[in-house]
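Visitor: need coordinates for the following:
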Amino acid sequence: MAENSSTADTRTTQTRVVVIGGGYAGTMAANRLTQRRDVDVTLINPRPQFVERIRLHQLVAGTHGAVHDLGDVLAPRVRLVVGTATRIDLPRRTVALGTGARIAYDYLVYAVGSAGARPDVPGAAEFAHPLATLEDAQRLRAALDAAPAGAAVALVGGGPTGIETAAELAEGGRPVALVCGSVLGPYLHPEARLALAGRLSRLGVTVFDGPGARAAEVRPGVVRLEDGREVPSTVTIWTAGFAVPDLAAESGLATADGGRLLTDETLASVDDPRIIAAGDAASPSGLPYRMSCQAAIPLGSLAADAVLARVAGTTPKAVSPGFVGQCLSVGRRTGLVQAASTDDRARKAFLAGRTAAAIKEGVCRSTYRGLLFEAKRPGTVNWALLTDGRRRHLLEAARREGLAPVRPA
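Guide: Now for the predicted structure:
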């Protein structure tokens, strides 16, 4: 829809943009969309809070609240609707809510995020606490508060969430075991992994990794490993894997990679160019970016830019946000920063210790403050200055092998 300067009837001149999801990507997109006065922005989110998901391990340990009023994070012109989107009606261009209400759109930003993957290990769904959402973290916090201070805690999953939660709880004095499966911190360079293992050991975290160290069963009071070892656990925490909601698939939209919305390189759905994806639930050309805040915020920014380009009658640009690495907090007093190439491959360079902890904390603060700044001055925060110079080669190679179903726009 091209811009119309007439103000005689705002019902015909305003472009309605609906954003589904109020996480990092959705909030950034909603705020950035308010650059144009002829764009009405509605954000749908299941709760009235903005959750700093990268701080959920701190909420569990009681070292940070991790939650803000979503209205305080959004630009004044963004209308917040608290509810759960249950279906996208493509022909009618409406979003159905769990309440039965429907919200019409001209463009839709699909930023539903991700949640914990349903575990396929026997007993895990019944006896382990997931840690991917605010509600998960609140239930886990209550379970830990109810357990004796010396009760054993086992975390299953050797990625960032498991590592940071294990370190936070161990630093608080709890006996903690981290069941990693084959590798601790699979993203990390081996030398960074060695430094991380040393720090976890000093905190008192018992790490189970290597052959036979995958969780095979979860029972009350114990996690059994593939090689038969049993890890005592009064409170078991499951942090192994993430999955995306099935809203896109249930709405008849093409998906890839476990339910992510399949898009072209401009983030537009391959079924409908009026639907733009961002964050964890986006799969450009079937080659998605790593689920992370580091990707979500630039993708939210770029999704808004894509919508605004279409509103202005211009062609959106292909996106290619780049990475800088991975930051881990290892308790409150130390951390680890793994450097990476822009195409998200770990380099040999890393930083560990107090300086790394300060960098990690600075990253957490800057992501939240960046959203606030974008709300006040939409269009001024550019999170996508860094680009992945190798993505074009990756796409070409994937197409030659028949792995990329979408050609770049």
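
Visitor: could you use CA atoms for every contact and neighbour count after this?
Guide: Noted.

Visitor: center of the chain - which residue?
Guide: Residue closest to the average C-alpha location in the chain (CA atoms, centre = their mean): Ser292, at 4.6 Å.

Visitor: okay, now Thr314: neighbour count?
Guide: Other residues within reach of Thr314 by the criterion other CA atoms under 10 Å amount to 12.

Visitor: and if you look at the one 4 residues further on?
Guide: If you count neighbours by other CA under 10 Å, Ala318 ends up with 16.

Visitor: state the three-state secondary structure for His57.
Guide: Here His57 takes the helix state, with states given by DSSP: H, G, I helix; E, B strand; the rest coil.

Visitor: in this structure it contacts Pro160, no?
Guide: No: judged on CA atoms under 8 Å, His57 makes no contact with Pro160 at a distance of 10.0 Å.

Visitor: separation between the nearest residue to the residue nearest to the centre of the chain once chain neighbours are set aside and Gly100?
Guide: Counting by CA to CA, 6 or more residues apart in numbering, the nearest residue to Ser292 once its immediate chain neighbours are dropped is Asp280, at 7.1 Å. As defined by CA to CA, to the nearest Å, Asp280 lies at a distance of 27 Å from Gly100.

Visitor: check Gln35 too.
Guide: Using CA to CA, one obtains 31 Å as the distance from Gln35 to Gly100.

Visitor: which of those two has more neighbours?
Guide: The neighbour comparison of Gln35 against Gly100 (other CA under 10 Å) goes to Gln35, with 19 against 9.

Visitor: which residues in the stretch 301-409 of the chain form strands?
Guide: Assignment of strands within the stretch 301-409 of the chain using DSSP state E, counting those that start in this stretch yields the ranges 325-329, 335-340, 346-353.

Visitor: between these, which one is nearest to Ala309?
Guide: Nearest to Ala309 among those is strand 325-329; the distance by CA to CA comes to 30.0 Å.

Visitor: now for that closest one, which elements pack on it?
Guide: Applying 3 or more CA pairs under 8 Å, 6 or more residues apart in numbering; DSSP states H and E, one finds that strand 325-329 contacts helix 160-171, strand 335-340, helix 354-376.

Visitor: and this one, please, so the two structures can be compared:
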Amino acid sequence: MAENTDVVVIGGGYAGVMAANRLMLRDDVTVTLINPRPVFIPRLRLHQVVGATHDAVVDYREILAERVRLVVDDVTRIDPAGHGVTLSSGGTLGYGHLVYTVGSGSPVMRVPGAEEFAHPVATLEAARRLRSVLDAASPAAPVTVVGAGPTGIETAAELAERGRRVTLVCGGVLGPYLHPRARRTAARRLAGLGVTVLDGPGTKTTAVTRDTVRLADGRELPSEVTVWTAGFGVPDLAARSGLSTDAMGRLLTDETLTSVDDERIVAAGDAAAPSDLPFRMSAYAAGCLGAHAADTVLDRIAGKRPAPIDLSFPAMCVGLGRRAGVFQFAHKDDTAMRLYIGGRTGAKLKELSCRFSVKHLADEARKPGSHSWPKGGNRRELLAARRGEAAPTTEPAA
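Guide: This next block holds a predicted model:
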């Protein structure tokens, strides 16, 4: 009889759940998923928590394979030498392999006053607190959203649809990823909702007070509620455990997603930095990376050589309230095409992307190994360019 292998997965987000489910491909693998909450949080919907249009909670029984053991707890330390983890409750768990999928959360807000007076939305708890603050504020209270990436745009649109007076402070370009054509569509939609969009180099936030937001160009905006969506942070668990991390605290791995320090540890999602060149943060990437991390573990158990990750990004979807959105198509190198879909169809595609991000997990729970993703990204070229090597020869895309 084959020896059983214990695998511990730290973090029950998109990457962790996908990895745990995929590991069920082998009957001789026992998986324990450790997560601080008893429910799954579809983070693509946190702006809807703020807007009171969704609760962003999914029961793990809907998406987690039956053989995966769920432990509701926090990991305070990883012991690579002893192959174990310490829990905040005081217990310990041993492992044969470890999957590090702790995700990301609210950033350290270094702008003066932001930590005290601005409200992040990167976690369920933060989004709920912000909704309570908004509920207590006057309907006419000025609201400022800092940061014009997808979360900032979606939060601003969601609140404006509810009748809030919203100013979106970009700190640069509105929707930096979007093609200029799609960006103009997003700007028109935001304007139609009554959102004041402030973009350009002078719109970097320099200070936040109880009732104002100050910009680099000297402007001072009235703001009874300030929402902070710029930047991100990751837990410091890897660094505290003596593992190598990048400057942001993400676990450093090779291209198979294996820790540069220990081949028993793999990482996926927002807290992973393969070759110190992280993938764009998204639920889509997290799920794909989680699946590949599981494949790396399974290959090692089987005595096979793990393969490097190959992932391309076909699109990005940004919601513009409940009735509009932008579905931005992308080249395989993750740059935006001219082609996009807006309006109500864009909103429907955004909703589908939210639903499918959870459905993919449920499908993998029912049929481990079923999840697949588009290949053929330009990862090899990017790594070669950083090393100063000639780019590898590739065939043109069909």
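
Visitor: now do the strands in the stretch 51-200 of the second structure.
Guide: According to DSSP E, counting those that start in this stretch, the strands that the stretch 51-200 of the second structure contains are 58-59, 69-72, 75-79, 84-87, 92-94, 97-100, 118-120, 142-146, 165-169, 196-198.

Visitor: wait, Ile265 of the second structure touches His97, no?
Guide: Yes: in this structure, Ile265 of the second structure is within contact of His97 by CA under 8 Å, at 5.9 Å.

Visitor: neighbours of the equivalent of Val297 of the second structure over in the first structure, just the number please.
Guide: By TM-score structural alignment, Val297 of the second structure lines up with Val307 in the first structure. Other residues near Val307 of the first structure come to 29 when the count uses other CA under 10 Å.

Visitor: do the same with Ala149 of the first structure
Guide: By the criterion of other CA under 10 Å, Ala149 of the first structure has 12 neighbours.

Visitor: how far away is it from Val235 of the first structure?
Guide: For Ala149 of the first structure, the distance to Val235 of the first structure (CA to CA) stands at 11 Å.

Visitor: can you give me the neighbour number for the counterpart of Asp262 of the second structure in the first structure?
Guide: Mapped onto the first structure by TM-score structural alignment, Asp262 of the second structure lines up with Asp272. Counted with other CA under 10 Å, the neighbours of Asp272 of the first structure add up to 15.

Visitor: and Asp272 of the first structure, what does it touch?
Guide: Leu90 (CA atoms under 8 Å, 6 or more residues apart in numbering).

Visitor: tell me where the stretch 151-300 of the second structure has helices.
Guide: In the stretch 151-300 of the second structure, the segments counted as helices under DSSP state H, counting those that start in this stretch are 180-192, 237-240, 283-301.

Visitor: deepest in the core, which of these is it.
Guide: Here the criterion is mean neighbour count by mean count of other CA atoms under 10 Å, and of the helices of the stretch 151-300 of the second structure the winner is helix 283-301, at a mean of 24.

Visitor: who does it touch, helix- and strand-wise?
Guide: helix 14-22, strand 97-100, strand 265-267, helix 343-366.

Visitor: tell me which of these sits nearest to Arg131 of the second structure.
Guide: Distances from Arg131 of the second structure to each of these were compared by CA to CA, and the smallest falls on helix 343-366, at 20.6 Å.

Visitor: list of residues touching the closest one?
Guide: The contact list for helix 343-366 of the second structure, computed with CA under 8 Å, 6+ apart, reads 14, 17-18, 21-22, 42, 44-45, 62-66, 283-284, 287, 317-327, 370-371.

Visitor: the strands of the stretch 51-200 of the second structure into CSV, with extra columns for distance to Arg379 of the second structure and mean neighbour count?
Guide: As requested, the strands of the stretch 51-200 of the second structure are exported to CSV (distance: least, CA to CA, whole Å; neighbours: other CA atoms under 10 Å):
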stretch, distance to Arg379 of the second structure, mean neighbour count
strand 58-59, 33, 12
strand 69-72, 34, 16
strand 75-79, 30, 19
strand 84-87, 32, 18
strand 92-94, 34, 15
strand 97-100, 22, 28
strand 118-120, 32, 23
strand 142-146, 31, 25
strand 165-169, 32, 25
strand 196-198, 34, 18
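
Visitor: need the ones you listed in a markdown table (columns: distance to Arg189 of the second structure).
Guide: Putting the strands of the stretch 51-200 of the second structure into a markdown table (distance: least, CA to CA, whole Å) gives the following:
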| stretch | distance to Arg189 of the second structure |
| --- | --- |
| strand 58-59 | 30 |
| strand 69-72 | 42 |
| strand 75-79 | 43 |
| strand 84-87 | 47 |
| strand 92-94 | 51 |
| strand 97-100 | 39 |
| strand 118-120 | 24 |
| strand 142-146 | 16 |
| strand 165-169 | 13 |
| strand 196-198 | 11 |
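
Visitor: out of those, flag the one nearest Leu277 of the second structure.
Guide: With distances scored as CA to CA, the stretch of the strands of the stretch 51-200 of the second structure nearest to Leu277 of the second structure is strand 97-100 (16.9 Å).

Visitor: give me the mean distance between the closest one and the first structure.
Guide: Once fitted to the first structure, strand 97-100 of the second structure is off its aligned match by 0.3 Å on average (mean CA distance after the TM-score superposition for the first structure).

Visitor: in the first structure, point out the residues matching that strand.
Guide: Using TM-score structural alignment, the residues of the first structure aligned to strand 97-100 of the second structure are 107-110.

Visitor: quick one: that stretch to chain centroid distance?
Guide: Between the centre of stretch 107-110 of the first structure and the centre of its chain there are 17 Å (CA atoms, centre = their mean, to the nearest Å).

Visitor: how much space between the counterpart of Pro314 of the second structure in the first structure and Val179 of the first structure?
Guide: Taking TM-score structural alignment as the alignment basis, one finds that Pro314 of the second structure is matched in the first structure by Val324. Using CA to CA, one gets 27 Å for the distance from Val324 of the first structure to Val179 of the first structure.

Visitor: same thing with Gly259 of the first structure?
Guide: As for Gly259 of the first structure, its distance to Val179 of the first structure is 27 Å (criterion: CA to CA).

Visitor: what's the answer for Leu372 of the first structure, then?
Guide: For Leu372 of the first structure, the distance to Val179 of the first structure (CA to CA) stands at 37 Å.
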